[in-house]
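J.: missing the sequence, but the structure's below:
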């Protein structure tokens, strides 16, 4: 089993859900921000 930091695991889970289901949305303050909610949403589209 590989080890991930907590924010990395959240980021990966969100990425997988966005890829799997086009109806998934991420909403909230800071989602599109430059730091992406402590790095959890950085680079997601």
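T.: Everything's here; your move. On a predicted model such as this, the values are computed, not experimentally measured, just so you know.

J.: going forward, measure contacts and count neighbours with C-alpha atoms only.
T.: Noted.

J.: just give me the neighbour total for the closest residue to residue 39 other than its chain neighbours.
T.: Of all residues not flanking residue 39 in the chain, residue 7 sits nearest, at 6.5 Å (CA to CA, 6 or more residues apart in numbering). Residues contacting residue 7 under the criterion other CA atoms under 10 Å number 14.

J.: wait, residue 7 sits on residue 38?
T.: Yes - contact criterion CA atoms under 8 Å: residue 7 and residue 38 qualify, at 7.1 Å.

J.: which parts of the helix or strand where the residue nearest to residue 39 lies are buried?
T.: For residue 7, the host element (DSSP states H and E) is helix 6-20. By 16 or more other CA atoms under 10 Å, the buried positions in helix 6-20 come out as 11, 14, 15, 18.

J.: and here is the other one:
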């Protein structure tokens, strides 16, 4: 299984729409932001 952030755009196509919430002081904030950015790239 390929981690979501490492998946290519081709592997990420076909995913269902998603809503990503991040909290400023959360240790996973940067990864959440990166994942949301990747989802936006796939949607374009």
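T.: Thanks, I have it. Bear in mind that the values here come from a model prediction, so they are computed numbers and not experimental data.

J.: got a TM-score for the pair?
T.: Superposed pair, TM-score by TM-score structural alignment, normalised by the length of structure 2: 0.35. Supporting alignment: 19 aligned residues with a CA RMSD of 1.4 Å.

J.: thinking again about what came up before, other SSEs contacting the very next helix or strand once past the helix holding residue 7 of structure 1?
T.: On the C-terminal side of helix 6-20 of structure 1, the closest following helix or strand by DSSP H and E is helix 36-39. Judged by 3 or more CA pairs under 8 Å, 6 or more residues apart in numbering; DSSP states H and E, helix 36-39 of structure 1 is in contact with helix 6-20.

J.: the helix it packs on packs against which elements?
T.: helix 36-39.

J.: list the buried residues in the helix it packs on.
T.: 36, 37.

J.: show me which pair in the buried residues of helix 6-20 of structure 1 is furthest apart.
T.: Largest separation among these by CA to CA: 11 and 18, giving 10.6 Å.

J.: tell me the buried residues in the longest helix along structure 2?
T.: The single longest helix within structure 2, with elements called by DSSP state H, is helix 29-43. Neighbour-count burial for helix 29-43 of structure 2 flags 32, 35, 36, 38, 39, 42 (criterion: 16+ other CA under 10 Å).

J.: tell me the contacts of residue 10 of structure 2?
T.: Residue 10 of structure 2 sits next to no residue when contact means CA atoms under 8 Å, 6 or more residues apart in numbering.

J.: same question for the helix or strand hosting it: list its buried residues.
T.: Using DSSP H and E, residue 10 of structure 2 sits in helix 9-12. Neighbour-count burial for helix 9-12 of structure 2, counted by 16+ other CA under 10 Å, picks out residue 12.
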